[in-house]
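Peer 1: Predicted structure and sequence below. I'll ask about it afterward.
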Amino acid sequence: MNSIVQSLLRSGAASTDAALEHLLPGTDVLPHSIHRAMRHSVFAGGKRLRPILCMEAARMVAAHSNPALIDAIPEGVAELGAALEMLHTYSLIHDDLPALDDDVLRRGQPTCHVAFGEATAILAGDALQTLAFQTIGNLRPPPATTVAILREIAAAVSTGVGTVGDIQTGLPPGMIGGQVMDIEGEGHTPTAELVEAIHRAKTGALIAVSIVAGGLYGAGSASTESTASSDTIGRLRSFGEKAGLAFQIVDDVLDMTQDSAQLGKTAGKDTATVKATWPAVYGIERSNEDAKTLIADAFAELEPFGAAADGLKAIAQYLVERTN
């Protein structure tokens, strides 16, 4: 890992953790059990990749409007990143439950239901989701920007991003929709179409919206009159979808090639439960090549942003080179 990526990961994680510490109720706040469970899962040592992608997208878009901002993360965007981390953590808590993946290890720590019981774990996930949207509602950009961010994120974590009313959006279903497809696909021979659909929804939707939301925030913070153009949002969305799919492909490969200590979660579960994964369809060598191709294609979407995109590109490159 090069020094630029190390610095971005370190500073981004620190900013996110500081925001989370401020936003989450302390363990001394009643009811104690739920707040202990929330903090147990949130502060179990995650990489904070979604908040970091959000912050770097905000920096890039703000700097594209005003080059003087290239070295500064927009004020308050760490709180948006923290909200995205809450949503991600809520999804992990529920994903680990006995009714879903039934896992006992997450981020190197006992899963929330193992540590606090199923009922408290379910409610801890619910509470994190609710607090995330409360946090987004309190963001500092112009109200129109906040509403746009809320709309994007709510759609990305739901069941039907691909359809809004009678309108086909062309986007994959949201995170929960992807989780449903994943559950229903267990035990069946995975197809290329099913694997891609699950990955784009279950993992990719939240990664993509982290980047889109960051871009919206960056445009709104650069000027009270500034809004992100449809071209900018389109490029960010395409970049995020490609990077998100690459991230999950690498995750699939690591599940097959690393042990539990390296991953911080139970290794080999995808194979044991006949999960729909990229290597199950294409093999490990093709999977690694596909991840690299997706990142290269993602980079092309950011060409108009020039040097302002260097940080976001560096983090995306790390997504396919990581070992855990």
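Peer 2: Received the coordinates, thanks.
Peer 1: When you work out contacts or count neighbours from here on, use the C-alpha atoms and nothing else.
Peer 2: Will do.
Peer 1: Wait, a helix at T266?
Peer 2: No. Counting by DSSP: H, G, I helix; E, B strand; the rest coil, T266 is not part of a helix but coil.
Peer 1: Could you list the buried residues of the helix or strand hosting A155?
Peer 2: Using DSSP states H and E, the element containing A155 is helix 143-156. For helix 143-156, burial by neighbour count (16 or more other CA atoms under 10 Å) applies to T145, T146, I149, L150, E152, I153, A155, A156.
Peer 1: quick one, what contacts the fourth one?
Peer 2: In this case it means L150. Residues counted as contacts of L150 (CA atoms under 8 Å, 6 or more residues apart in numbering) are F133, I136, G137.
Peer 1: Among these, which one has the most neighbours?
Peer 2: I136 (20 neighbours; other CA atoms under 10 Å).
Peer 1: That residue and G81: what is the separation?
Peer 2: 9 Å (CA to CA, to the nearest Å).
Peer 1: One more: L49?
Peer 2: Distance from L49 to G81, by CA to CA: 9 Å.
Peer 1: more neighbours, the two?
Peer 2: Set side by side, L49 and G81 show more neighbours around G81, with 32 against 21, by other CA under 10 Å.
Peer 1: how many neighbours does the closest residue to the more buried one other than its chain neighbours have?
Peer 2: Closest residue to G81 apart from its sequence neighbours, by CA to CA, 6 or more residues apart in numbering: P51 at 3.8 Å. Counted with other CA under 10 Å, residues neighbouring P51 total 30.
Peer 1: The helix or strand containing P51 - contacts with which helices or strands?
Peer 2: Using DSSP H and E, P51 sits within helix 49-65. With contacts defined as 3 or more CA pairs under 8 Å, 6 or more residues apart in numbering; DSSP states H and E, helix 49-65 has these neighbours: helix 3-23, helix 77-95, helix 204-222, helix 310-321.
Peer 1: then this one, side by side with the first:
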Amino acid sequence: MYDFAADSADCARAVEARLSDLLTEPALSGPGPAAGRLVAAMRHGSLEGGKRLRPLLVRQAAAIFSVPPAAALQAGLAVEMVHCYSLVHDDLPAMDDDDLRRGRPTVHKAFDEATAILAGDGLLTHAFALLAHPATHPDPAVRIALVAELAAGSGAGGMAGGQMRDIEGETGGFSEDDIASMQAMKTGALIRAAVRMGALLGGAEPRPLSALTAYAEAAGRAYQLADDILDVTATSDAMGKATGKDAGMGKQTFVARVGVEAARQALTAVVTEAVGYLRTFGPRADGLRATARYFASREN
């Protein structure tokens, strides 16, 4: 029987250990020596915290195609580094202006704004170097597909574009469809990329890849809905960051439109939808099922 707690904890340990090895001056140097302050800021923004859910999704999707966890780790690390870069930049005064992340000072508070920008740049850049490395997959064509997938999920048509739409939405005028589109890009696109990258590692054919893509898109909606609910209902201590900021900043969210109870009902429905897309995979997809349900039940 699948054990979500054990699998997610094992994944988090593996990610933490490997990231700690990778984010060092020797490993990041070339052609010149990596700057120590920059590496320290990259480590501050990446280590000692985080649930590592995106690498877990890579691992769980790959497992459907009998790819062992160790063989999915490097691709998962790349997704996590992109996620961490996005948090470092989102926390900046020009964006969400947050002082806390994972219960400790954000990178621009622990260092300074310029260093935080460069730390994010470094994490993003080295994520793609990881995917290009033969250790990610022996087949260069698979590595190229992984690079393209992560670029699509994190670029102007994905996470970065969604953040731009989020900023535009602070002036109001968004419909519910606009909010859904923005959130699918800002949060959902990287979750979608993680699942699809796991499938690509396993050589998924078009039909199973399509089913997993549909699952990932629904799971991404669930994650964002839960996040918006927690911003209204959870304490800052529980979240490890400031809460209640969305309304104050004029953020366009589904919760702001329909209220917490209706949002919770929608969350239950979208998790059911996500799980439904996995029927064809049987018990092999129990990990992905558990993660979608965790998205709805998490408290931070």
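Peer 2: Perfect, thanks for sending it. Predicted model only: the values in this text are computed from it and were never measured.
Peer 1: okay, the helices and strands packed on helix 49-65 of structure 1, which one's buried deepest?
Peer 2: Mean neighbour count (mean count of other CA atoms under 10 Å) peaks for helix 204-222 among the helices and strands packed on helix 49-65 of structure 1, with a mean of 29.
Peer 1: Which position in structure 1 pairs with S181 of structure 2?
Peer 2: In structure 1, the residue matched to S181 of structure 2 (TM-score structural alignment) is A197.
Peer 1: Distance from the chain centre to the helix or strand where its match lies, please.
Peer 2: Following DSSP H and E, one finds A197 of structure 1 within helix 192-198. Taking CA atoms, centre = their mean, to the nearest Å, one finds helix 192-198 of structure 1 lying 19 Å from the centre of the chain it belongs to.
Peer 1: what comes up buried for it?
Peer 2: Neighbour-count burial for helix 192-198 of structure 1, counted by 16+ other CA under 10 Å, picks out L194, V195, E196, A197, I198.
Peer 1: Dump those to a markdown table, plus distance to L97 of structure 1.
Peer 2: Below are those laid out as a markdown table (distance: CA to CA, whole Å):
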| residue | distance to L97 of structure 1 |
| --- | --- |
| L194 | 23 |
| V195 | 22 |
| E196 | 24 |
| A197 | 23 |
| I198 | 19 |
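Peer 1: ok, those residues vs D297 of structure 1, which is closest?
Peer 2: Among the buried residues of helix 192-198 of structure 1, E196 lies closest to D297 of structure 1 (CA to CA), at 16.6 Å.
Peer 1: Contacts only, for that closest one.
Peer 2: For E196 of structure 1, the contacting residues are L245, W278, by CA under 8 Å, 6+ apart.
Peer 1: Give me the helices and strands touching the top helix by length along structure 1, please.
Peer 2: If you go by DSSP state H, structure 1 has its longest helix at helix 230-257. If contacts are counted by 3+ CA pairs under 8 Å, 6+ apart, helix 230-257 of structure 1 sits against helix 204-222, helix 269-272, helix 278-282, helix 284-301, helix 310-321.
Peer 1: re the thing from before, between the helix holding P51 of structure 1 and helix 310-321, how big is the angle?
Peer 2: Relative orientation of helix 49-65 of structure 1 versus helix 310-321 (axes from the mean of the first three to the mean of the last three CA atoms, to 10 degrees): 150 degrees.
Peer 1: what does helix 49-65 of structure 1 contact?
Peer 2: Contacts with helix 49-65 of structure 1, where a contact means CA under 8 Å, 6+ apart, come from 8-9, 12-13, 16, 69-74, 77-78, 80-82, 84-85, 206-207, 210-219, 221-222, 305, 308-309, 311-312, 315.
Peer 1: The same query, at a cut-off of 6 Å, please.
Peer 2: With contact meaning CA atoms under 6 Å, 6 or more residues apart in numbering, helix 49-65 of structure 1 is reached by 12, 69-70, 73, 81, 207, 210-211, 214-215, 217-219, 222, 308-309, 312.
Peer 1: For T235 of structure 2, what is the corresponding residue in structure 1?
Peer 2: Aligning on TM-score structural alignment places T235 of structure 2 opposite D259 in structure 1.
Peer 1: can you check A296 of structure 2 too?
Peer 2: The equivalent of A296 of structure 2 in structure 1 is V320 (alignment by TM-score structural alignment).
Peer 1: try V260 of structure 2
Peer 2: Aligned by TM-score structural alignment, V260 of structure 2 pairs with I284 of structure 1.
Peer 1: what sits against that match?
Peer 2: Applying CA under 6 Å, 6+ apart to I284 of structure 1 gives no contacts.
Peer 1: any idea how far A205 of structure 1 is from it?
Peer 2: Distance of I284 of structure 1 to A205 of structure 1, given as CA to CA: 23 Å.
Peer 1: Starting from L49 of structure 1, give me the distance back to the closest residue to Q129 of structure 1 other than its chain neighbours.
Peer 2: Excluding its sequence neighbours, the residue lying closest to Q129 of structure 1 (CA to CA, 6+ apart) is L87, at 5.3 Å. Distance of L87 of structure 1 to L49 of structure 1, given as CA to CA: 13 Å.
Peer 1: Mean per-residue distance, the longest helix of structure 1 versus structure 2.
Peer 2: Its aligned residues in structure 2 lie a mean 0.6 Å from helix 230-257 of structure 1 after superposition (mean CA distance after the TM-score superposition for structure 1).
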